[in-house]
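Enquirer: sequence and predicted model, in that order:
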Amino acid sequence: MIKVRTAFTLLFGVIIISLIITTMVFLKLLDNRKGFGRMQFTKHAKLQLSHQIAEKNNDLSYLFSQYLLTQEADWKNQYQQLKNEPSEALADYQKYHLKDTVFRLAESEIQLLQLAQEKDNYLRQLEADVFKEKSPTSAIERFSDNEEEYQIARKQLLHHLEDFDDLIENESTNKWNKSSEEGYFYFYVSLSLLLSILLFSCISFILIQKRVKQQEQLDLQLQENIKEIKATKNELEKSDERFQLAIKGSKALIWDFDTQQKKIKWFPKGKDFLEYDAEELGTDLQFLKDHIHKDDVSLFDKEIKEHKETRNPIAFDARFYSKNKELRWLRCQGLPVFDENTKALNRIVGTFVDITDELKAEEKIVNAVLETEDKERSRIARDIHDSLQQTMSTALLHLEKVRHHQPELNSEEHFQLGYSLLKKSIKESRSLAHNLMPKVVEENGIVPALQSLITAMKGSTDTQISFFENIGEERLKLSYEISIYRIVQESINNMMKHSKASECTIQLMKYPDLLVLTIEDNGVGFDTSKTDQSFGINSLKTRASAIGAYLQVSSNLGKGTEIFLELAL
């Protein structure tokens, strides 16, 4: 059922639209009457045009005939004077011939006037030839020779003008009939609209009467609605209380920065921040700048500046000093709030969360990784002392014997043995040197370190190793770079020892919030279900979990091996 307000809106809308349409119809009717008047005026002007042409032609023909009959020069002078006078008919013709004039002629009308004008010019030419004769006798003879053509031309001129008048009359009659039909149509339409407006006005009056009678019922309904609103308000207050309790129980502190007044409001009320009581908290950005670590001030300014330029959300971690001068790590996040009409930035609302404990836990993991690396370096140092140095010393002794050319020894045999041991020593020294590469990682970054590692490995294996990356010179966290380097290093060593692969592809790709490492080879593969206790695979997973990354090893016999690592940034 249609509501009363909707009914009123529809009825008054119909009435207003009907009034607008009625006004437009009346304007059309008025324009129709104006057009009818213009048509009559145009008809008169066009007929006057043909009459002026005919009248001037008759006058000139009369003066010409009088000259032939009397041979008096006065008639010739009057002829010349009338001929040379500006022709109103010709001027009107030129005016009506223009397409932008109010009384413009149709193409058929223009053609008839042009034919009449041509005949008129022809008659004037014949008359001019007669006037050129010097004697009266020769003039009469000249006219006699062209009299038949002269009369035919006059008849054709009058015939064209008559056709022009008939055309004007027919056209005027057709336009009059059409104008009358349109006038009656607009009249009846306007009358129908007025009756419709009257009908809808009566219906509106009846509905208004009913609406007044229903007002008491609406008042009662309003009172019931007020009760429901109060109940809803109470529920919202309880919901707000639950929200306040949830915020108080968490580590988050909500901040609301007004960009117009440059003031900060803190929520929930009464909660402390950096060991400051709610009453001690500052209400401007300077309060935050006064407590941020000096090395993180530039980061803070950069985030605020970038937010003003791009209006992207704010997100950064920085160190702040508490009231007791204790250094705490805080994670700041914020979202812009824009005006719906002007699209201007009104507020920035976000949270401060203390992440000091989380970072300390991460530091413990990094320290454990670094401690493991120190142990690894110690082991490699022992290997160098126990293995590499002994091998190179033995090689040196054999080569020394060759150098002194002791005749009692087989020099060739000692030389070949020393040479092979020296090659083995160089190969071992290269492998051991690259086991100490994290120093290169720390100094140059993960990409140059991996490129150096792969270049060195190419001299020790026939496997074609390809490396692709999109990081360039960008640096990651040192703990991330060292762990990724170790994972790639160990994976390549395992591939060289066991896979018998001819190709190996390494990809290190960085996305806005994700780092992805993949290592694929086309080797013999292995059964992953039988390697759960494998020291190598478990070592890779341990290194990945130390930095919070996800690692998966996929392999099938005869189909190669794929190592996939995903790290959230």
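Expert: Received it, and whenever you're ready, just let me know what you need. Residues are numbered from 1 along each chain as shown.

Enquirer: C-alpha from now on. contacts and neighbour counts both.
Expert: OK.

Enquirer: max-length strand in this protein?
Expert: Taking DSSP state E as the criterion, the chain has its longest strand at strand 327-338.

Enquirer: go through that one and flag the buried ones.
Expert: Within strand 327-338, the residues that count as buried by 16 or more other CA atoms under 10 Å are 327, 328, 329, 330, 331, 332, 333, 334, 335, 336, 337.

Enquirer: pretty sure the third one is touching residue 352, no?
Expert: To tie it back to what came earlier, the one meant is residue 329. No - proximity of residue 329 to residue 352 does not meet the contact threshold set by CA atoms under 8 Å, at 10.0 Å.

Enquirer: ok, second structure coming up, stack it against the first:
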Amino acid sequence: MGSSTIYEKEIVAIILYTSCFFMIMALFLIVFFYFSRKKIIQKEIEKRDLEIFHQKEQLHAVIITQEEERKRIAQDLHDDISSKLNIVSLNSYLLTSPNLSTAEIKEITDNIINLTAKALDNSRKIAHNLLPPVLDKFGLHAGIEELCDEFESSKSVKVFYQNKIEFDQKDRDRDLHIFRILQELMNNSLRHGKASEINIVFDNDNGIKTCFYKDNGIGFNSNDAQNQKGLGMKNINSRISFINGTINLSSKINKGIEVFFTF
């Protein structure tokens, strides 16, 4: 009887110890998974907050760019178009003056015709900058060709453009973003980079459409983050995000600039 009781007590003790062990292990696992899940959730929240912050930065850059563009257009309209139309109005009023000679009437009329033609030409340029007609009518390839011709017409830069892909003209929003990216890059190459040559190549890399851009300008240190925080680069990065692309920029002093982006 004594040995049987001792044996039973040992069995009970083993069961109790085993149960306690599994309970402790279960508690440990619960605590471990709780804190692991909490950490994962925290990481997801941080990632989401970072994405929201990035989106806000992009939106801010776009808004600033739009405001700058509006100011530029308003300035062009005020300084150029409005001033010319004011002179046209004054000349038109002069035509109502009595006793004007034939020569005076001809001079005033010629002034009105000349100023009106200039105002019309400048208004077309402003409209062209907002949305190039050739881009809207004939697509991105034709739009880029015209853009290259416009830059070459300045006689200060030579542009080499090569296209190895087909652009879908149905995706006009994407095409406009790509056009504006190139326009921004080319303006920077000419104004800041003092480049005399620009190369643009569109290609297809395993189903991914790419663009390689290069100039021979004075360049800058692309490893310095401050050099890539200008309004122009913010605008480019925002547009790259809108077309679900990626971008890589590299440059060295006196080595020009190279830009590779996908879309």
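Expert: Nice, I can see it. All values derive from a computational prediction rather than experimental measurement.

Enquirer: TM between them?
Expert: TM-score for the superposed chains, counting by TM-score structural alignment, normalised by the length of structure 2: 0.56, backed by 184 aligned residues with a CA RMSD of 4.0 Å.

Enquirer: which part of structure 2 lines up with the longest strand of structure 1?
Expert: Strand 327-338 of structure 1 corresponds to no residue of structure 2 when matched by TM-score structural alignment.

Enquirer: so what does that strand touch, helix or strand wise?
Expert: strand 314-321, strand 345-354, helix 356-383 (3 or more CA pairs under 8 Å, 6 or more residues apart in numbering; DSSP states H and E).

Enquirer: so where do the strands sit in structure 2?
Expert: Along structure 2, the segments classed as strands by DSSP E run 158-163, 197-205, 208-215, 247-251, 257-262.

Enquirer: need the ones you listed in CSV with mean neighbour count, can you?
Expert: Formatted as CSV, the strands of structure 2 follow (neighbours: other CA atoms under 10 Å):
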stretch, mean neighbour count
strand 158-163, 16
strand 197-205, 17
strand 208-215, 19
strand 247-251, 15
strand 257-262, 19
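
Enquirer: out of those, flag the one nearest residue 51 of structure 2.
Expert: Among the strands of structure 2, strand 247-251 comes nearest to residue 51 of structure 2, with 17.3 Å by CA to CA.

Enquirer: read off where the closest one ends up in structure 1.
Expert: Against structure 1, strand 247-251 of structure 2 falls on residues 551-555 (TM-score structural alignment).

Enquirer: ok, stretch 144-151 of structure 2 next?
Expert: Residue span in structure 1 matched to stretch 144-151 of structure 2, by TM-score structural alignment: 450-457.

Enquirer: and the matching stretch, how far from structure 2 on average?
Expert: With mean CA distance after the TM-score superposition for structure 1, stretch 450-457 of structure 1 departs from structure 2 by a mean of 1.6 Å once superposed.

Enquirer: related to what we said a few turns ago, farthest-separated two in the buried residues of strand 327-338 of structure 1?
Expert: 327 and 337 (31.1 Å).

Enquirer: just the helices in the stretch 401-550 of structure 1 please.
Expert: Assigned by DSSP state H, counting those that start in this stretch, the helices in the stretch 401-550 of structure 1 fall at 411-434, 438-444, 446-458, 478-494, 535-546.

Enquirer: nearest to residue 58 of structure 1, of those?
Expert: That would be helix 446-458 among the helices of the stretch 401-550 of structure 1, by CA to CA, at 109.7 Å.

Enquirer: tell me the buried residues in the closest one?
Expert: Buried residues in helix 446-458 of structure 1, counting neighbours by 16+ other CA under 10 Å, are found at 446, 447, 449, 450, 453, 454, 457.

Enquirer: neighbours of residue 46 of structure 1, how many?
Expert: 22 (other CA atoms under 10 Å).

Enquirer: next one: residue 40 of structure 1
Expert: For residue 40 of structure 1, the neighbour count with other CA under 10 Å is 14.

Enquirer: which position in structure 2 pairs with it?
Expert: Per TM-score structural alignment, residue 40 of structure 1 is not aligned with anything.

Enquirer: excluding chain neighbours, what is closest to residue 567 of structure 1?
Expert: residue 549 (4.5 Å; CA to CA, 6 or more residues apart in numbering).

Enquirer: for residue 496 of structure 1, see how far away that neighbour is.
Expert: 25 Å (CA to CA, to the nearest Å).

Enquirer: try residue 475 of structure 1
Expert: 29 Å.

Enquirer: which of these two has more neighbours?
Expert: residue 496 (19 against 15).

Enquirer: which ones are touching the corresponding residue of structure 2 for that one?
Expert: Using TM-score structural alignment, the partner of residue 496 of structure 1 in structure 2 is residue 190. Residue 190 of structure 2 makes contacts with 157, 196, as judged by CA atoms under 8 Å, 6 or more residues apart in numbering.

Enquirer: please apply the same query to residue 46 of structure 1.
Expert: Neighbouring residues of residue 46 of structure 1 by CA under 8 Å, 6+ apart: residue 168.

Enquirer: and it, helix, strand or coil?
Expert: helix (DSSP: H, G, I helix; E, B strand; the rest coil).

Enquirer: look up the closest residue to residue 475 of structure 1, ignoring the ones flanking it.
Expert: Nearest non-adjacent residue to residue 475 of structure 1 (CA to CA, 6+ apart): residue 445, at 6.0 Å.

Enquirer: does that neighbour touch residue 472 like I think?
Expert: No - in this structure, residue 445 of structure 1 is not within contact of residue 472 by CA under 8 Å, at 9.3 Å.

Enquirer: okay, the two: which has more neighbours?
Expert: residue 445 (22 against 10).

Enquirer: contacts only, for the more buried one.
Expert: Per CA under 8 Å, 6+ apart, neighbours of residue 445 of structure 1: 473, 474, 475, 476, 481.

Enquirer: gap between it and residue 369 of structure 1?
Expert: Taken as CA to CA, the span from residue 445 of structure 1 to residue 369 of structure 1 is 17 Å.

Enquirer: what of residue 330 of structure 1?
Expert: Counting by CA to CA - residue 330 of structure 1 and residue 369 of structure 1 are separated by 25 Å.

Enquirer: which parts of the stretch 51-200 of structure 1 are helices?
Expert: Under the criterion DSSP H, counting those that start in this stretch, the stretch 51-200 of structure 1 contains helices at 73-84, 88-97, 107-132, 136-213.

Enquirer: corresponding residues in structure 2 for the second one?
Expert: Per TM-score structural alignment, helix 88-97 of structure 1 has no counterpart in structure 2.

Enquirer: what residues of that helix count as buried?
Expert: Buried-residue list, helix 88-97 of structure 1, by 16+ other CA under 10 Å: 89, 90, 93, 95, 96, 97.

Enquirer: and for stretch 369-381 of structure 1?
Expert: 369, 373, 380.
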